[in-house]
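Chemist: Predicted model and sequence below, questions to follow.
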Amino acid sequence: MTHEVIGDLSNGGKVMGLLFEISYIFLWVFVIILSIFVLKLLRKEETAQSMPGSGHPNAPDFDIKNNGLPIFSPFPDLQLKAITDIDTSSKKKYELSVVLLSSTSCMPCKNMYSLLPDIANKWSDVQFISYIWGYSETDVSQVVQEHQLKPPVYILDEQGIETLNNRVYPFAYALSKEGVILAKGVVGSEESMKQLIDHAYTQSRKPSA
C-alpha cells in the first residue's frame, strides 16, 4: 500500500512538473507574440511619421516652419507634366488657389481624393490644383479617373518634391492671386481644408504693411 501511495505521488509530481513546463512554454510564447505585436505598433507609428500621409489631418498647423515652403513666399513654378487638360481662361475668377500635394501610396490621401470633388463644389471661388506623386504616370491617371478629380492635375516628380521640401502628405498651400503662400498645413478632412481656406482669406484681407 505504501509503495502504491509513493508511486501515485511520484506520478503526480511528474504530471505537475510537466504541466509547469507546458505553462512556462505557453507563457514565453505569449510574451514573444506580445513583443512582436508591440514592435509592429511602434514601427507603424514610426513609419507614419515619415511616410506620406502622416501628421494630424484634423488639426492642420498653419505655422509649420520645418515643413515645406515658408508663409508669404512665392510658390515656385515647377513646370510639372499635366495629367489633365487645363482651362487657362478660368484662372481670373478665382480669389484663391489651393495646391494639394499628395501621393498615390498615401492612405489619408485617398480619403482626401474622395472628398475633393465636393470640396471644390462648395468653394467655387477657389481653384484646386492637385500635385500627385506616383510610381508612374499610370498610377496618377488611375487616381484621377477613380476619384473624378477635376483639372488641373500635375504629376509631382522628384525635383518638385525636393524644391517644395515637403515630407508630410496630404499637404496643401493656399495661394493669393499673385501666387504668394498665405497658408499651409496638413489637410486630411473637409474641416481641415476649410480651416486652411478661412485662414488664407483672413491673411489676404490684412492691409499691406
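Modeler: Arrived safely, thanks for sending.
Chemist: hey, let's count contacts and neighbours off CA atoms from now on
Modeler: OK.
Chemist: quick one: Leu182 from Leu27, how far?
Modeler: 57 Å (Cα to Cα, to the nearest Å).
Chemist: more crowded one of the two?
Modeler: Shown here are Leu182 and Leu27; by other Cα atoms under 10 Å, Leu182 has more neighbours (26 against 12).
Chemist: what are the ranges of the helices in this structure?
Modeler: Ranges of helices within the chain are 2-50, 107-122, 137-147, 158-164, 190-204, based on DSSP state H.
Chemist: Pasting the second one now:
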Amino acid sequence: MKKTLDSLKTLFVSSRAKGSSNTALTEGKLPRGGNDGDFLPLFKGRDQMGRKVRSETFPGRITKLIFLSDSCASCIEVLKRLDHSPRNKHCLVIKGDPEPYSNADLEDISYDFPIFRSTKVVAMFGIQRVPTIVTVSAEGRIERVDELTDPGQLEDCLEPSSPVWPRRNQGLPVGSMFPDALSRAGHAQEGAGEGAVVLFLSVDCLSCLDIFSKIHLLVEKWTDMRIVLYIQGEEVKVKMLMEENRISLPFFLYDPGLRGTFRTLVFPYLYVLSAEGRILSRGSLKDAEELDIWLAMAVEQGGREHD
C-alpha cells in the first residue's frame, strides 16, 4: 500500500513536446491546449494504482477525459455511474491534487478505471467547471469539450462517436410543431407563431455565459429576428445574469419538468421556427460567434418563407 501511495506523489508533468517516432502527436510544432481542435497537452504520471499514464499513448486507446472534483456532488455521482458503465475502459478520470490531510486519493483505489491527479494538468486544459468531458480523436486532437449539467447524461457522453448532440436523441424533430403552450410553466409560448429563434441556456455553462455576455449586441444586430430564451438555473441567478448583461428578451425558466416536453438536455441549444411555429432547423452551439451565424441563417430562412 505504501508503494502505491508514494507513487501518487511522484507525478511529473511536462507541457513541452518530446520527440518520438511512434506517434503523430510529437511531429512538428503542434497547437496544444484544451480547446476544440487542439492537440492534447503532453503530460505523464501514474494513476491511483501506480500504473503509468502518458498522454502520448492516448490516441486510439483513451477517448474520454473526465474532469471531476472531490467536493462536487455531481462528480461523485458521475464516478458511481462510471463504475458500472461498460464504456469506462476507454476513459481517464482527471482530478486536482487532494487537499492537505485529505484521504480522498485513498478512495480512488476502490475504482478499476484509471484516476489521475494533477492540478497542473487540470489547468493545462483550462477546466473551470466540473464535471467536464473532453473527447479525444484517434489523432490525439480534442474533438469536443462538454460540461455535464446532469450526471444522467453520462452514458450518452461516453458513446464512441464524437458527441455531436443534434445527431442524437436530443431535441424535437425538424419539421414538427414547436410546443405553443407550456402548462407546466404556466406561460403561453411567445414568438412561436411569429417565427422565432428559441435558445436554451444554463447559468452553469461556460459557452452559455459567453452568449449571455454578448447576446444584447446580437439583438441590436438582428433587429428583425425574434429571440426567446429558456434558461436553466435558480431564478435569482437567472434574473441577475439578465440584468448584468442588459438582456431584455422574453425568457422562461427551464425546470426539469420541461425536459420531457423539449427533450433538450445539453446547452446551449437552439431552434429556428417558421411563422407557423414549425421547427425549420435546430442544433447545439459553442459560443456567441456561432449563435451569430445561426441568426444569419434564421433571417435568410425567414426571408425565403415570405418570397
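Modeler: Received the coordinates, thanks. Here the structure is a predicted model, which is why all the values come from computation and not from measurement.
Chemist: Now the TM-score, please.
Modeler: The TM-score (TM-score structural alignment, normalised by the length of the first structure) is 0.64; 170 aligned residues with a Cα RMSD of 3.9 Å.
Chemist: Counterpart of Leu206 of the second structure over in the first structure?
Modeler: Superposed on the first structure with TM-score structural alignment, Leu206 of the second structure falls opposite Met107.
Chemist: got the contact list for the spatially closest residue to that match that is not a sequence neighbour?
Modeler: Take Met107 of the first structure and drop its neighbours on the chain: the residue closest to it by Cα to Cα, 6 or more residues apart in numbering is Gly53, 6.6 Å away. Residues near Gly53 of the first structure by Cα atoms under 8 Å, 6 or more residues apart in numbering: 102, 106-109, 168-170.
Chemist: cutoff 7 Å now
Modeler: By Cα atoms under 7 Å, 6 or more residues apart in numbering, the contact set of Gly53 of the first structure is 106-109, 168-170.
Chemist: Of these, grab the buried ones for PyMOL.
Modeler: Buried residues among the contacts of Gly53 of the first structure (16 or more other Cα atoms under 10 Å), as a PyMOL selection:
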select buried, resi 106+108+109+168+169+170
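Chemist: Dump the contacts of Gly53 of the first structure to a markdown table, plus distance to His199 of the first structure.
Modeler: Shown next, in a markdown table, are those (distance: Cα to Cα, whole Å):
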| residue | distance to His199 of the first structure |
| --- | --- |
| Cys106 | 25 |
| Met107 | 26 |
| Pro108 | 22 |
| Cys109 | 22 |
| Val168 | 20 |
| Tyr169 | 19 |
| Pro170 | 18 |
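Chemist: hmm, which two among the contacts of Gly53 of the first structure are most spread apart?
Modeler: Farthest-apart pair in the contacts of Gly53 of the first structure is Met107 and Val168; separation 12.2 Å (Cα to Cα).
Chemist: What's Pro173 of the second structure aligned with over in the first structure?
Modeler: Using TM-score structural alignment, the partner of Pro173 of the second structure in the first structure is Pro70.
Chemist: for the closest residue to its match other than its chain neighbours, what are its contacts?
Modeler: For Pro70 of the first structure, ignoring the flanking residues on the chain, the nearest one in space by Cα to Cα, 6+ apart is Ile181 at 7.6 Å. By Cα under 7 Å, 6+ apart, the residues touching Ile181 of the first structure are 71-75, 173-175.
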